[in-house]
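Undergrad: the sequence and its predicted three-dimensional model are supplied below.
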Amino acid sequence: MRVGVIDYGVGNLGSVLRALEELRVAPVLVNRALDLHAVDCLILPGVGNFADCARLLEAGGWPTALRDEVLGYGRPLLGVCVGMQLLADASMEGSDDGQGTPGLGFVPGRVEHLRTLGCTLRVPHVGWNGVTRASETGGLFDGIPDGTDFYFVHSYAFVPQDPSDVLATADYGVSVTAAVRRGRVWGTQFHPEKSSRAGFRLLRNFISGPSC
């Protein structure tokens, strides 16, 4: 099993790599878009500002290569934190024109500030929060009890266009999308690599799933 961790110049690469090594997986750090085809599944990390991450992806030629792999060859992809937000059509973070900064468009929807969504709690949302499944299906959350805490750090949240793409939610004054899935594309707003045993189980579920 070759798990590719995408290195496009940003992201919590160290903690993701260490988590995979704990799972007895030898991760492959992919730092060129043309090498995406050499792995079995992909993890797209992300931290910081959406617009900055999107610019780095574009500069490295990643969007076209990712679309070829994910949409053309069905390569499984897991986006983490801003990596999940990058799966959206656009984000309002770092955008001044009201249209948003374009994302990869793998999961239709937009990324909005928590305040815009009606959150009155402290922003950013930092810390452990319980995650509730949107359905009873297993998959990414197989073997993880409903309501399990995962670790969040974010000020913006993904609002999918199709509610059926929402795998799980968290309550932070408003309902926040905690995980998404569309086809062979998954995303988690929380950091599984920083979420102790439950996060490791989620990563194992992704890696060992039938699609990977």
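TA: Arrived safely.
Undergrad: from now on I want contacts and neighbour counts done on CA atoms only, so please keep to that.
TA: Fine.
Undergrad: report how many residues lie close to residue 74.
TA: When counting by other CA atoms under 10 Å, one arrives at 17 neighbours for residue 74.
Undergrad: contacts for stretch 203-212, please.
TA: Residues outside stretch 203-212 that contact it (CA atoms under 8 Å, 6 or more residues apart in numbering) are 3, 20, 23, 40-41, 75-76, 78, 139-142, 184, 192-193.
Undergrad: out of those, which end up buried?
TA: The neighbour count (16 or more other CA atoms under 10 Å) marks 3, 20, 40-41, 75-76, 78, 140-142, 184, 192-193 as buried among those.
Undergrad: thinking again about what came up before, which among the contacts of stretch 203-212 gets closest to residue 173?
TA: Nearest to residue 173 among the contacts of stretch 203-212, counting by CA to CA, is residue 192 at 21.9 Å.
Undergrad: picking up where we left off before, wait, which of the contacts of stretch 203-212 is closest to residue 120?
TA: Among the contacts of stretch 203-212, and counting by CA to CA, the member closest to residue 120 is residue 192, at 25.5 Å.
Undergrad: and that closest one, what does it touch?
TA: Contacts here follow CA under 8 Å, 6+ apart; on that basis residue 192 touches 80, 150-151, 198-200, 202-203.
Undergrad: adding another structure so you can compare the two:
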Amino acid sequence: MIILIRLYINIYIYQLYITIVIYKIEKTVDSKNLKIIIIDTGAANVHSVHKAVIKVGITPYITKNKSDIRNSDAVILPGVGSSNAVMKSLINLDLKEEIKLYANSRKPLLCICVGMQVLFDKSDEGNTKCLGIIKGNVKKFPENMIDKNNRKMKIPHMGWNKLNIINQNHKILDNIPNNSYFYFVHSFYCIPEEKNKIIANTDYGIEVCSIVSDDNIIGTQFHPEKSGDIGISIYKNFIDMVK
């Protein structure tokens, strides 16, 4: 009788072990099969972002196709240059409304640099009407900014600068300590109307919103793909939001 009980216990343990192994395999397969889209606006260095996401273990798709965007698990909107150029490109590609629809889908959307700026209502850069997904405006850095050594500060804000994290509990900042350094290149900065949507600030003569979030929508003023390993962590955390 005792031998029979032990046999049943061993069978149960073995079945439990197999169930756990299969679950882990399925989770791995699921994560590798995620459809992550990088929108090719023609006004962004999409290949740098593509390489960075690959380091997370997922190969994203570069596309400007509406159907691909609609059927994706997560979308990345990079941007370099000007808000005006990015918005013109989105309009010409017939993607402006598509991105707004996607933002309402509650699936993760990550917008980088100028990609973050076009999330807002309006940019002073070219007096550009933007997507209006997050309430607020984009302004140019003041010309007369002075640093702590009384020297005139350069525009654009270019180089490494640190995050002053406001909401450490946000998923995009998992395992990223306060005062971590990221790489910035920008002459304009975002001013969200609702301050509770600011996840992190950065000091550059004035307080600059460096991460904004509204539920599934995230914007980073810095370039994660140019920020080394800590930047790759941003992409990893973003992908983890899908699972």
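TA: In hand now; what should we look at? The model shown is predicted, which means the values in this text are computed figures rather than measured ones.
Undergrad: still on that earlier bit, so which of the contacts of stretch 203-212 of structure 1 sit within helices?
TA: Counting by DSSP state H, the part of these found in helices is residue 20.
Undergrad: among the contacts of residue 192 of structure 1, which are in helices?
TA: Secondary structure from DSSP H places 198-200, 202-203 of those in helices.
Undergrad: which one's the longest helix in structure 2?
TA: With DSSP H setting the assignment, residue counts place helix 2-32 as the longest helix in structure 2.
Undergrad: name the residues of it that come out as buried.
TA: Buried residues in helix 2-32 of structure 2 (16+ other CA under 10 Å): residue 31.
Undergrad: can you check stretch 208-223 of structure 2 too?
TA: Neighbour counts over stretch 208-223 of structure 2 (16+ other CA under 10 Å) mark 208-214, 216-223 as buried.
Undergrad: now stretch 43-55 of structure 1
TA: Of all the residues in stretch 43-55 of structure 1, those buried under the rule 16+ other CA under 10 Å are 43-47, 50-51, 53-54.
Undergrad: cool, and stretch 162-170 of structure 1?
TA: Across stretch 162-170 of structure 1, burial judged by 16+ other CA under 10 Å covers 165-170.
Undergrad: so which of the residues you listed comes closest to residue 88 of structure 1?
TA: Of all the buried residues of stretch 162-170 of structure 1, residue 88 of structure 1 sits closest to residue 165, with 11.3 Å by CA to CA.
Undergrad: residue in structure 2 matching that closest one?
TA: Counting by TM-score structural alignment, residue 165 of structure 1 lines up with residue 197 in structure 2.
Undergrad: show only the entries of the buried residues of stretch 43-55 of structure 1 found in helices.
TA: Among these, the members falling in helices (DSSP H) are 50-51, 53-54.
Undergrad: export the buried ones among the contacts of stretch 203-212 of structure 1 as CSV, with columns for distance to residue 64 of structure 1.
TA: Converted to CSV, those look like this (distance: CA to CA, whole Å):
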residue, distance to residue 64 of structure 1
3, 20
20, 26
40, 18
41, 17
75, 14
76, 16
78, 17
140, 26
141, 30
142, 32
184, 17
192, 27
193, 27
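Undergrad: from the chain's centroid, how far away is the strand ranked longest in structure 2?
TA: Ranked by number of residues, the top strand in structure 2 under DSSP state E is strand 206-214. Computed by CA atoms, centre = their mean, to the nearest Å, the chain-centroid distance of strand 206-214 of structure 2 equals 13 Å.
Undergrad: corresponding residue for residue 141 of structure 2 in structure 1?
TA: Match for residue 141 of structure 2 (TM-score structural alignment): residue 114.
Undergrad: and the nearest residue to its match once chain neighbours are set aside, how far is that from residue 62 of structure 1?
TA: Sequence neighbours aside, residue 156 is the residue nearest to residue 114 of structure 1 in space, at 5.3 Å (criterion: CA to CA, 6 or more residues apart in numbering). Taken as CA to CA, to the nearest Å, the spacing of residue 156 of structure 1 relative to residue 62 of structure 1 amounts to 23 Å.
Undergrad: the more surrounded of the two?
TA: residue 156 (26 against 21).
Undergrad: residues in contact with the aligned partner of the more buried one in structure 2?
TA: Mapped onto structure 2 by TM-score structural alignment, residue 156 of structure 1 lines up with residue 188. Contacts of residue 188 of structure 2 were listed using CA under 8 Å, 6+ apart, and they are 125, 138-141, 156.
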